[in-house]
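Trainee: Sharing a model prediction with you, sequence too.
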Amino acid sequence: MAKHEEKFKDDLSKVEKWKRALHRAANFTGFVFDGKKYEHELIGKIVEVVSREIKRVALHVADYPIGLESQVSEVKSLIFSDGYDGVHMVGIHGNGGSGKTTIAHAIYNLIANGFESICFLENVRENSYQHGLVYLQNMLLSNVFERKNLKATSFLQGISTIKHWLQQKKILLILDDVDKPEQLQALAGKPDWFGRGTRVIVTTRDKYILESHGIERIYEMENSNSESNISASDGKDNGDQLGEKNHFPRSSQ
């Protein structure tokens, strides 16, 4: 690296990128065979992980996203403000056409590989009206468990099935365009439905839906008549929290 710094002394940012890449590579955790299980079980696990990441297709993001990088950075800071453990829910609130879905796509592309399973449910509002909540529950289950034939036949059975199968899984769940509290109750009722490290991201035009569900980490789009891009509620007075940037209450959500 010292030689590279001398060679590229007019563009040291390039060398800094290489240093960061090497640092990340050195800290990767590999698969360890301890001899306690059969080798084919470890190989099967490796194949499953690699296959999952290879077939993960990036979602489309706007061709000319003005200011997107800074917005994504702020949302990411909300998502991981308390580290990587626990189960956290984050809301993205803004008017129609404000770019909520674009940010959700960009966040998905940025962090999806860090999760055991992922599910991006778009058009929650439209699908809920056209097909019902059980349809959405089954979409969630089929996205997370591609090889299992998990089907719910009722709203309550869907809740029980989701809780039973997802409690031990670290997943990234993005619910786009939510407009009714019952949609969140059907798909992400409580943090204890999911395994440690899970992140649930909800986009909506109605901030009350987020607050009524106990979601305290909320990113405000610029055109949503908010005094600050990021707001957090401590459950006492939501209005007093506006403008307190980078104040993130510690909670299970």
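Mentor: Structure's in. What do you need? Numbering: from 1, shown residues only.

Trainee: Please make it C-alpha for all contacts and neighbour counts, starting now.
Mentor: Fine.

Trainee: State which strand of the protein is the longest.
Mentor: Scanning the chain for the strand with the most residues, using DSSP state E, yields strand 171-178.

Trainee: what helix or strand does the residue lying closest to L172 once chain neighbours are set aside sit in?
Mentor: Counting by C-alpha to C-alpha, 6 or more residues apart in numbering, L172 lies nearest to I118, which is 4.7 Å off, once chain neighbours are set aside. Following DSSP states H and E, one finds I118 within strand 117-121.

Trainee: how far out from the middle of the chain is that strand?
Mentor: Distance of strand 117-121 from the chain centroid (C-alpha atoms, centre = their mean, to the nearest Å) equals 8 Å.

Trainee: again, but for stretch 45-63
Mentor: 15 Å.

Trainee: How many neighbouring residues does A25 have?
Mentor: For A25, the count of nearby residues is 10 (other C-alpha atoms under 10 Å).

Trainee: How much space separates it from H93?
Mentor: Distance from A25 to H93, counting by C-alpha to C-alpha, to the nearest Å: 36 Å.

Trainee: ok, structure two:
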Amino acid sequence: MSNLQSTPSSSTTAKYDVFLNFRGEDTRDCFTCHLHSALQQKFLTFIDDGLEKGEGIWPTLKGAIEQSKISVVIFSKDYASSKWCLRELVEIMERKKMHNQIVVPVFYHVDPSDVRKQTGSFKASFDKHGNESQALCGCLSLFSNKESQEEVQKWREALTEASGLGGFDSSKTRPDTTLIGQIVKDIETKLMSENTPHDIKGLIGHERIKYIISLLCLDDVRTNVQIIGIWGMGGIGKTYIARAIFENISNQFEGVCFIENVRERLQNSAGLVSLQKEILSQVFKGKNLKLDGPIIPSIIKEILNRTGVLIVLDNVEDIDAYLPLENLVWGVDRLGIGSRIVIISRDKHVQQLCGVNDQNIFEVKGFKDQDALQLFCNCVFDKNCPPEDRMVLSNELINYSKGNPLALIVLGKSLYRKSKQELESVVNTLRTNLNRGIFDVLKISYDGLDYREKNIFLDIACFLKGQNRDYVEKILGDCHCSLSVLIHKSLITISNHRGTIQMHDLLEEMGREIVSIESPNNPGKRSWLWRQEDVQNTLKYDEGTSAVRGIVLDL
């Protein structure tokens, strides 16, 4: 995974995901406004809206840059005419140099070479910073009567350096909505490489990934269809490993697809056909192929039969209760020579039913103590090891997490910047539960939510998982901030695809267990009813109470 960004190291706690650097008069009311809105859907974003320029604002801007993980610099026609933009840029590039902050340049209706060489409109702006005879000196400064040559030279160097970074050019990506979508996706990828197990080579393990790839026998293109399995408990990192493998090898196949949440999608009445359509859409890159039922046209069969494809199926559970893998991919023997299938499941028996040989099933185990400590400490303390006076507490907490990355991340983020006394309180809570498991560790984060955040978490776990964020906010009303809290505590995520709200299966199961415990023997007294049997009995016998927030009906 050489394309992953290195993890920014900073002695300052990150308060924001993204800092926006732009010239307001050029782009605030159009491009930047729309970009900021898109970023706010997923990330904590700093924008200097409403701040009056003046010396008193500089510490706020400087602090925001220092406390951001990524800076997005929007170069526009008159960008260089703003001394504030240039001063922020110098600070951003200094932050990149000293603390490895990620910088994403966007060239909006401006030639990157004009930025790099300070030609065109950028030359005109620099000329205005000086007088007619000496562009590097003269003119009033924000601080003194004259701008120094040294400061102007820093501006030039920052522009040259920033414009040399990989970024986005509006002349090559149109319209703006497409450009904004690509920027948001790029930032999400960069933040994922920082926040999810922090170093894929060090924590997930480069050798582990290489071994799984070796099971696919990619060197032997004459090999018939090969199926391998990735097996392990929920939250252990199966999907993350599969994604890393997919990104490494997908360019070796004529068609590829990565299908998430197979279990949930098969439960719907149109689940099989929907999944087959999704596989065809991804394999054939979105071409409109007609598929009205599980029997696919012979022409598509012929194409599949001569096409080497990579198919990754995530969260394949209880497949014997639904439909066999043969139906899902129209018969493994119908795929082209060299095709590979990866089955991801918590259940080893399911993988065996799918035709995976035991020697081709890779078990993902929990992190070793040192790796678990590093991941936990990155989430809690923003560094690889804890303060000396919290070492014992940290080791006890990671012991309860059993090396499970999801538990480490969720627990760690719930304890972010907490005092030693608060850590001790959590440890004491876990100590009192003799039958503690992963759910108990995850519930620590849930218990730290306020009343409204808890309700929204349960709403998502019981009903709204997979729904578009805008739709959820419309239903629940005024929940944008609460959703942001859940995102930053790693209790939910927003998918790249259509901005839907996603929640890990373990967290979903925990949420539903919390609701079930509200009234173990009388579902009508619970806040949510999602099992069809419970819904039918409650309505039939008029057992519902005012406690019910919502029911899920399968019509």
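Mentor: That came in fine, so what should we check first? Everything numeric here is computed off the predicted structure, so don't read it as measured data.

Trainee: thinking again about what came up before, show me what counts as buried in the strand holding I118 of structure 1.
Mentor: Across strand 117-121 of structure 1, burial judged by 16 or more other C-alpha atoms under 10 Å covers 117-121.

Trainee: Same question for stretch 212-221 of structure 1.
Mentor: The neighbour-count check on stretch 212-221 of structure 1 (16+ other C-alpha under 10 Å) flags 213-221 as buried.

Trainee: Just give me the closest of those residues to L187 of structure 1.
Mentor: H213 (11.9 Å; C-alpha to C-alpha).

Trainee: Aligned to the closest one, what sits in structure 2?
Mentor: The alignment partner of H213 of structure 1 in structure 2, by TM-score structural alignment, is C354.

Trainee: Report the spatially closest residue to that match, excluding sequence-adjacent ones.
Mentor: Nearest non-adjacent residue to C354 of structure 2, counting by C-alpha to C-alpha, 6+ apart: L325, 5.8 Å away.

Trainee: Which residue of structure 1 is paired with the one you found in the alignment?
Mentor: Matched to structure 1 by TM-score structural alignment, L325 of structure 2 sits across from L184.

Trainee: What segments of the stretch 401-550 of structure 2 are helices?
Mentor: Remark: helices assigned in the stretch 401-550 of structure 2 by DSSP state H, counting those that start in this stretch are 405-414, 420-431, 438-447, 451-459, 469-476, 480-488, 505-518, 532-540.

Trainee: okay, those, which one's buried deepest?
Mentor: Ranked by average neighbour count under the criterion mean count of other C-alpha atoms under 10 Å, the helices of the stretch 401-550 of structure 2 are headed by helix 405-414 at a mean of 26.

Trainee: so that helix aligns onto which residues of structure 1?
Mentor: With TM-score structural alignment applied, helix 405-414 of structure 2 matches no range in structure 1.

Trainee: One more: stretch 240-255 of structure 2?
Mentor: Matched against structure 1 by TM-score structural alignment, stretch 240-255 of structure 2 falls on residues 102-117.

Trainee: Report the buried residues of that stretch.
Mentor: Judged by neighbour count using 16+ other C-alpha under 10 Å, the buried positions of stretch 102-117 of structure 1 are 102-109, 112, 115-117.

Trainee: what's the answer for stretch 136-144 of structure 1, then?
Mentor: Going by neighbour count (16+ other C-alpha under 10 Å), the buried part of stretch 136-144 of structure 1 is 136-142, 144.

Trainee: just the strands in structure 1 please.
Mentor: Going by DSSP E, structure 1 shows strands at 88-93, 117-121, 171-178, 199-204, 217-220, 230-232.

Trainee: now those strands as TSV including distance to G132 of structure 1?
Mentor: Output for those, formatted as TSV (distance: least, C-alpha to C-alpha, whole Å):
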stretch	distance to G132 of structure 1
strand 88-93	22
strand 117-121	14
strand 171-178	13
strand 199-204	18
strand 217-220	27
strand 230-232	31
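
Trainee: right, and those strands - which one's nearest Q71 of structure 1?
Mentor: The nearest among the strands of structure 1, by C-alpha to C-alpha, is strand 217-220 at 8.9 Å.
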